[in-house]
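1. Return atomic coordinates for the entry below.
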Amino acid sequence: MNLFRSTAAVLALTTGLLALPAQAEVVQQNTSGDPLYTAEAPKAFSMVGDLIIARPLLIGATIIGAGLFVVSLPFSAAGGNIGEAGKALVVEPGKEAFVRCLGCTMSGYNRD
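-> The predicted structure follows:
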């Protein structure tokens, strides 16, 4: 692919991703009164966008974060914050990628 097409594709994708929050709707809550069913009930377009855009990016962030964690491990060990570095670089993106329900905005797994 030549440089012009690559640049145009990146600009089009970036513009489309930046326009997504402007098109987002408020997620409706189930008001049945039963605590079991009061979790988020995302719409289909939220699920599709999450599946196609957010999950691959979050999985990539988890993989890149794991690599960065390994690279920063000697410095984290010297500073005494291996746990914080691991949580910020690997656990948090992984939790959002693999534990959060499809289309939801908050993770359903709250244990640290």
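2. okay, CA-based contacts and neighbour counts for the rest of this
-> Will do.
3. Next one: I59 from P35, what distance?
-> 31 Å (C-alpha to C-alpha, to the nearest Å).
4. Compare neighbour counts for the two and give me the winner.
-> The residue with more neighbours, out of I59 and P35, is I59; 18 against 9, by other C-alpha atoms under 10 Å.
5. Quick check: chain neighbours aside, which residue is closest to that one?
-> Nearest non-adjacent residue to I59, counting by C-alpha to C-alpha, 6 or more residues apart in numbering: A97, 5.9 Å away.
6. my guess is the one you found contacts R55, does it?
-> Yes: with contact defined as C-alpha atoms under 8 Å, A97 counts as touching R55 (5.5 Å).
7. Would you do the same for the sequence below? I want to compare the two.
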Amino acid sequence: MRPFRILAATLAVFFGLQMTPAMAQVEAAGSGDPVYQIQNPPAYAMMGDLLIARPLLIVATVIGAGLFVIASPFAAAGGNLGATGKALVVDPGKAAFVRCLGCTTSGYGKHD
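-> Below you'll find the model as predicted:
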């Protein structure tokens, strides 16, 4: 394939997957049970999560860890070392590794 076609296909998939949260809200509103949609996500949500969201969240966790090492002396001086670590490392890591595939909340069947 030519680079333009690859770029066009990538953008089509990316923007198509951007609609999945809106579609999930419509489905949850129609079923009357939003917990059912969270615990049993559709296949397209799982594929988008596996191919796009998880790699980006893992990269965000690694970059956040590096930024945390750089920012930790300043955060410690300001007294918010725990909040900085949570925002830069724990939150992206929790979303990448604890959240079920295709789910919108982190945790094992619990709501944060």
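8. about what we covered before: of A97 and R55 of the first structure, which one has the most company?
-> Counted by other C-alpha under 10 Å, A97 of the first structure and R55 do not tie: A97 has more neighbours, with 23 against 20.
9. Could you check the helix or strand harbouring L7 of the second structure and say which residues are buried?
-> Taking DSSP states H and E as the definition, one finds L7 of the second structure inside helix 3-18. Neighbour-count burial for helix 3-18 of the second structure, counted by 16 or more other C-alpha atoms under 10 Å, picks out L17.
10. Equivalent analysis for stretch 85-104 of the second structure, please.
-> For stretch 85-104 of the second structure, by 16+ other C-alpha under 10 Å, it's 85, 88-96, 99-104.
11. Can you give me the end-to-end span of it?
-> 22 Å.
12. Out of the buried residues of stretch 85-104 of the second structure, which two are the most distant from each other?
-> By the measure C-alpha to C-alpha, G85 and G102 form the most distant pair in these, at 25.3 Å.
13. show me the residues around G16 of the first structure that make contact.
-> Applying C-alpha atoms under 8 Å, 6 or more residues apart in numbering to G16 of the first structure gives no contacts.
14. Let's see that with 10 Å instead.
-> For G16 of the first structure, the contact set (C-alpha atoms under 10 Å, 6 or more residues apart in numbering) comprises V10.
15. ok, it to F4 of the first structure distance?
-> For G16 of the first structure, the distance to F4 of the first structure equals 18 Å [C-alpha to C-alpha].
16. Alright, I will stop here.
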